[in-house]
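Asks: Got a sequence here, can you model it:
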Amino acid sequence: MAATTSTPSPYTTPISAQPLGGSNPPAWALVGFRDDGEREPDRQASPATAPTAVTDVPVPVSPASPSQPPKMSSPQDFTFLKELGCGSWSTVMEAVHRGTGKRFAVKILSKAQLIKQKKVKYASVEKDALAKLSGTHPGIVKMYAAFQDETSLYFVLDLAPHGDLADLVKKQGSLSLRCARWYTAQIVDTVLWIHSKGIVHRDLKPENVLLDPDMRIKLTDFGSAYLSPDGDLSPRASTFVGSAAYVSPELLNRASKTTSNSSDFWAIGCSLFFMVAGHPAFAAINDYQSFRKIEALDYTFPEGFYDSAKDLVQRLVVLDPSERLGVEPKSSPAELRAHAFFTATSGDTDTPIRWDTLWTDPPVPPETGIVQPSGSEPEDEELWDNVVNEFSLVNLRSPLHAPQHGGPLEPADGVSFTAPEDVPPDVRPCEVAETVAPDKPEPSASADTSPEAAANGGLTDTEAATDGDLDDPVLKEKNWSNILSHGETISSLAAVTTSVRKGLLKQPRPCALLLTSRSRLLCVLLDDKKPPKPSDIKHVLELRASGKKLACTADSAQRRLVVHMGDKDYVYEFADETTASIWAEKISSMLAV
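Replies: Just a heads-up that it's a prediction; the model follows:
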């Protein structure tokens, strides 16, 4: 790539001269985390208690004196409304400031979890980065205060009412060319600004790009950032930071493990791919597979991917950090801004990006691109109704299982109800096969339930086995969300035994067999002590998109299910012959579609 003479950066303009709107956070809020002892005696926080969300109720407002900034030094200065998001050691909540009535996002970091997970430095880095950047650029989330109490650290930040860019793409399916151009331009402009301030974000991804009331971006989550003491952002050794699908290949290089401002340009290219394609470029079943795809530059553009966007992705998603568009000295930020993706138009009503008025031009409304939305997700109330209904259907049985004691919480008419267990996100209760064979006499309603049947949720051992081992305690208490892709649910679930390699030899081991809503058959190694993780997946069979000849049979005599894929057979042994037959029918019907 030919070197290009760099034009003067627009970021040399003094901050005070830029019409960015709002004001910088007061100096008292940014000097450090305030200590509990600095508060007035009548404002002491209740010990070891986290803020509790409340319903929308009128919040008393106490106007601050014109000569003093509003107090933001303790949780008691806010009324917390609802949770906006959560992570391993932090929770973000919407809150109303009692002194002004203004709404903010308050990020709450657990001290205990930060220490336990050895992430204390991330909180300090985030505070220092936000203190340096807040109020300097419209594309960066603003921090108004940082304080602490006995259990937590608090950041008071801009509220982004429209969620994040990842949510927008999922809702739209994908973004149109002009919409993706507009958001990418804002990300580029913001990233170039933080680089000019000696900061590399290092965890740039659509989930960390928030959307303000005008649907403009606010870059957030600087916990993984690198703050250069001298402004030098050239490659340097780094520990692993970032997210699997967006991490740059130089950080995966075992010999060097370096990062630089070029890592952010890689992430911009990956984010643009996600906006246009509707899915990450290096998506895989687990992080390890994503890393291998990144190292091999193994990704493909879907049909209809916009040509100018494809060219920009190809010039940013480059294995050699020095060869990426916008990275000096071989390229420059000016060359990046001048790329055809930003300067060309897609129609009569479209306009190229005007960098000098990017943050004041009218926003581009969300538009669906080459991938249509999959359908609106149900509201919480509707989702809960569905969950309760499906759990009720799980134990719809004969009068044998009618409630024996009665009570206000027990349904009538001979229907027993088992209280729902905790359900992982995006996972619905499994479908249940019929448990009573046609030629088997149904027990009378007055029959006593045996202790063994009670332990199986009201089913006998035979019935429980016929039901696909859904009441097996090992399977009931597992959280399967770690091994499912976004939006994927479990259609059927059963305990099986199959040969799994351990060392140099294969031997029969207990596994779970999952049939999912995306026509996938997963065989997952079971561990009684730990929840399933991606590395426990031993087989993944794509039933409808494998490109190989598939067939499925049941060996009822030996209770075995055999799935023929190409020239290889996968054999799963069930606890009884009925379950194997049911699974064979389900898979065969799916293959026939």
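Asks: From here on, just use CA atoms for contacts and neighbour counts.
Replies: Fine.
Asks: Pull the number of nearby residues for L204.
Replies: 29 (other CA atoms under 10 Å).
Asks: Does it touch Y246 like I think?
Replies: Yes - L204 is within contact range of Y246, at 7.4 Å (criterion: CA atoms under 8 Å).
Asks: Find residues that contact each of these two.
Replies: A267 (CA atoms under 8 Å, 6 or more residues apart in numbering).
Asks: quick one: secondary structure of H539?
Replies: strand (DSSP: H, G, I helix; E, B strand; the rest coil).
Asks: what's near enough to touch it?
Replies: By CA under 8 Å, 6+ apart, the neighbours of H539 are L521, L522, C523, V524.
Asks: Just confirm the first one is within a strand.
Replies: Yes - under three-state DSSP, L521 falls within a strand.
Asks: And it, how far from V313?
Replies: Noted for L521: a distance of 33 Å to V313, by CA to CA, to the nearest Å.
Asks: what about those two, which has more around it?
Replies: Ranked by neighbour count (other CA under 10 Å), L521 and V313 place V313 first, with 24 against 21.
Asks: if you skip the residues just before and after it, what's nearest to the more buried one?
Replies: G269 (4.8 Å; CA to CA, 6 or more residues apart in numbering).
Asks: you'd agree L81 is up against V96?
Replies: Yes - using CA under 8 Å, L81 is in contact with V96, at 7.5 Å.
Asks: Specify which residue of the two has the higher count of neighbours.
Replies: Neighbour count, other CA under 10 Å: between L81 and V96, V96 has more, with 21 against 18.
Asks: Give me the distance between that one and Q148.
Replies: For V96 relative to Q148 (CA to CA), the value is 18 Å.
Asks: what do you get for C179?
Replies: Counting by CA to CA - C179 and Q148 are separated by 40 Å.
Asks: Same check on R216?
Replies: For R216, the distance to Q148 - CA to CA - is 30 Å.
Asks: you'd agree V96 is in a strand?
Replies: Yes - under three-state DSSP, V96 falls within a strand.
Asks: ok, and the closest non-adjacent residue to it?
Replies: R103 (4.4 Å).
Asks: can you pull the contacts of that neighbour?
Replies: Here R103 is in contact with E94, A95, V96, H97, L159 (criterion: CA under 8 Å, 6+ apart).
Asks: Same check on K257?
Replies: K257 touches A237, S238, T239, F240, E250, L251, counting by CA under 8 Å, 6+ apart.
Asks: list the contacts for the last one?
Replies: Taking CA under 8 Å, 6+ apart, we find L251 in contact with S238, T239, F240, K257, T258, T259.
Asks: which element is it on?
Replies: Assigned by DSSP states H and E, L251 belongs to helix 249-252.
Asks: for comparison, sequence B:
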Amino acid sequence: MESSGKIVMGRYELGRLLGKGAFGKVHYAKNLQSNQGVAIKMMDKEKVLKVGLSEQVRREITTMRLVEHKSIVQLHEVMATRSKIYFVMEYMKGGELFEKVAKGGKLTEGVAHKYFQQLISAVDYCHSRGVYHRDLKPENLLLDENENLKVSDFGLSALSESKRQDGLLHTACGSPAYVAPEVICKGGYDGAKSDIWSCGVILFVLVAGYLPFQGLNLMEMYRKIEKGEFRCPGWVSQKLQKLLYKIMDPDPSKRISIQKIKESTWFRKGPGDTLTVKEPSENITTNAAPALGVRRKKNNQEDQKQLVVTNLNAFEIISLSTGFDLSGLFVEKENRKEARFTSEKPASAIVSKLEDVAKALNLRVRKKDNGVVKMQGRKEGRNGVLQFDSEIFEITPSYHVIKMKQTSGDSLEYQKLLDEGIRPALKEIVWAWHGDGDQQVHQA
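Replies: Below is the predicted model of the structure:
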């Protein structure tokens, strides 16, 4: 639809052309409801079907819905007409990392270090979800307005279920200059290890300004890749050279793992001697302290009197009831990050138990003025530091609802903490868990 010379597609107003490929093009667009800028990839259905890429498109949609990470381009939604398929994605103002290297040449080790940490964080996260990208290269690494790297284009990705009985992948794919030697050999290969190789080639290109494996023709380049024949330029630090040779080891069984990469000196410290560790937030205490979801005064003798929990009216009680919870209409079940339980214990007993659990699970506690307390992990996880809010609601003086909601970090790590740590530890005070498909009732 056209309005005042502008093309409007549903709630999106189409803007300038960002790029063009063999099967479609990418436009900048604006969400008319939120005013948010997005990128819309338009693909011609007939061309996709003609060259047999329909399975690849389905795979990309499935994969991008599985991965939600700060260093991965997000897929907002997919639309389709009789002739077109539209991918509405996060808009990356900084463009391709490839363009940055092509125009400016090699990057400093400091800048390359920042991008490589973000790349490894994203790839590690994908592997934890059983997703293997298989086409990692600078053209598929985009930069946002703050020059942060995000991985895109999962069209050639594979899932764990794609493995054959030998536990390996067998489809040879990827870009020749970045593909691992075991993929070239057309035998079975480990998707995680082949992705690690590609990350090494990318890192080399960032600091050298050229490809590590070159030849007069493709066969000569492949021969060098199979033998791992490359030489680091003299300006690359010894620590980084050591890491590059471990990443681009042609023997996948000897190739360094992502965990070992993250433990390496260069990855942790970068080109200088300063550790790249995030400073803790100002309000985080070193010991698990005040109660979850309640307000407490410092005077321990008056604790029970000073507890202030949220009283619920009838409408709020209904909204917390599983039968009236409508969030499932808008959010897929596996992506829900909220858990609720009821307790017949007094608020003071709930608070005491929650404090014990925080200490036992080595969690930091940060108190907020509105009676909500954030519990936070002490280490960086696959998707940042795990954090969740907890709040106690009073139905009657002897009956409470406690709501826990993840606010940041990795959802699988949160679910594991909830299932293996929090639920068992709270068993004595929980009457029933709610909203997770199967209510778990405990008779105190």
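Asks: Mind checking the TM-score on these two?
Replies: Laid over one another, the chains give 0.58 as their TM-score (TM-score structural alignment, normalised by the length of the second structure), with 280 aligned residues with a CA RMSD of 2.8 Å.
Asks: just to revisit the earlier point, considering the contacts of K257 of the first structure, which is situated nearest to C86 of the first structure?
Replies: F240 (21.5 Å; CA to CA).
Asks: what's the spacing between the equivalent of M89 of the second structure over in the first structure and S224 of the first structure?
Replies: Matched across to the first structure, M89 of the second structure falls on L157, judged by TM-score structural alignment. Taking CA to CA as the measure, L157 of the first structure falls 17 Å from S224 of the first structure.
Asks: And for A112 of the first structure?
Replies: 19 Å.
Asks: Those two - which one has more neighbours?
Replies: More neighbours surround S224 than the other of A112 of the first structure and S224, with 20 against 13 (other CA under 10 Å).
Asks: And the strands in the stretch 1-150 of the first structure, which stretches?
Replies: For the stretch 1-150 of the first structure, applying DSSP state E, counting those that start in this stretch gives strands covering 78-86, 90-97, 103-110, 143-148.
Asks: picking that back up, weed out the non-buried ones from the contacts of K257 of the first structure.
Replies: E250, L251 (16 or more other CA atoms under 10 Å).
Asks: Now for the contacts of K257 of the first structure: which two are most distant?
Replies: T239 and E250 (11.4 Å).
Asks: follow-up on the earlier one: for the contacts of H539 of the first structure, which one is nearest L591 of the first structure?
Replies: L521 (11.7 Å).
Asks: That closest one against K538, yeah?
Replies: No - at 10.7 Å, L521 of the first structure and K538 do not qualify as touching, with contact defined as CA under 8 Å.
Asks: Need the single longest helix in the second structure, by residues.
Replies: Selection of the longest helix in the second structure by residue count, based on DSSP state H, yields helix 109-128.
Asks: corresponding residues in the first structure for it?
Replies: Going by TM-score structural alignment, helix 109-128 of the second structure sits over residues 177-196 in the first structure.
Asks: average distance between the matching stretch and the second structure?
Replies: Superposing on the second structure and averaging over aligned pairs (mean CA distance after the TM-score superposition for the first structure), stretch 177-196 of the first structure comes out at 0.7 Å.
Asks: if I look at E279 of the second structure, how far off is H113 of the second structure?
Replies: For E279 of the second structure, the distance to H113 of the second structure - CA to CA - is 18 Å.
Asks: The two: who's more crowded?
Replies: H113 (22 against 6).
Asks: which residues does that one contact?
Replies: Counted by CA under 8 Å, 6+ apart, H113 of the second structure has contacts F267, G270, P271.
Asks: The residue nearest to V313 of the first structure corresponds to which position in the second structure?
Replies: Match for G269 of the first structure (TM-score structural alignment): G200.
Asks: Regarding the second structure, what is its longest strand?
Replies: strand 384-396 (DSSP state E).
Asks: which strands and helices sit next to that strand?
Replies: strand 310-311, strand 373-381, strand 399-408 (3 or more CA pairs under 8 Å, 6 or more residues apart in numbering; DSSP states H and E).
Asks: list the contacts for the spatially closest residue to V191 of the first structure that is not a sequence neighbour?
Replies: Distance criterion CA to CA, 6+ apart; nearest residue to V191 of the first structure, sequence neighbours excluded, is D264 at 7.5 Å. Applying CA under 8 Å, 6+ apart, we find D264 of the first structure in contact with V191, V200, H201, R202, D203, L204.
Asks: So which of these belong to helices?
Replies: V191.
Asks: Pull out the buried residues from the contacts of D264 of the first structure.
Replies: Among those, those classed as buried by 16+ other CA under 10 Å are V191, V200, H201, R202, D203, L204.
Asks: Can you add distance to D385 of the first structure and give those residues back as TSV?
Replies: Listed next are those as TSV, based on distance: CA to CA, whole Å:
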residue	distance to D385 of the first structure
V191	44
V200	45
H201	41
R202	41
D203	37
L204	37
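Asks: Closest one of those residues to K171 of the first structure?
Replies: When these are ranked by distance to K171 of the first structure (CA to CA), L204 comes first, at 20.3 Å.
Asks: Leaving out sequence neighbours, find the closest residue to that closest one.
Replies: A267 is the one closest to L204 of the first structure (CA to CA, 6+ apart), at 5.9 Å.
Asks: so is the one you found in a helix, a strand, or just coil?
Replies: A267 of the first structure ends up helix, using three-state DSSP.
Asks: residue ranges for the strands of the stretch 151-300 of the first structure, please.
Replies: 152-157, 199-200, 209-211, 217-219, 226-227, 236-237, 258-259.
Asks: In JSON lines: those, plus distance to A584 of the first structure.
Replies: Listed next are the strands of the stretch 151-300 of the first structure as JSON lines, based on distance: least, CA to CA, whole Å:
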{"stretch": "strand 152-157", "distance to A584 of the first structure": "53"}
{"stretch": "strand 199-200", "distance to A584 of the first structure": "53"}
{"stretch": "strand 209-211", "distance to A584 of the first structure": "45"}
{"stretch": "strand 217-219", "distance to A584 of the first structure": "50"}
{"stretch": "strand 226-227", "distance to A584 of the first structure": "54"}
{"stretch": "strand 236-237", "distance to A584 of the first structure": "53"}
{"stretch": "strand 258-259", "distance to A584 of the first structure": "50"}
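Asks: Which among those is found nearest to A554 of the first structure?
Replies: Using CA to CA, the strands of the stretch 151-300 of the first structure put strand 209-211 closest to A554 of the first structure, at 49.8 Å.
Asks: Return the mean post-superposition distance for that closest one against the second structure.
Replies: Mean deviation for strand 209-211 of the first structure: 0.7 Å (mean CA distance after the TM-score superposition for the first structure).
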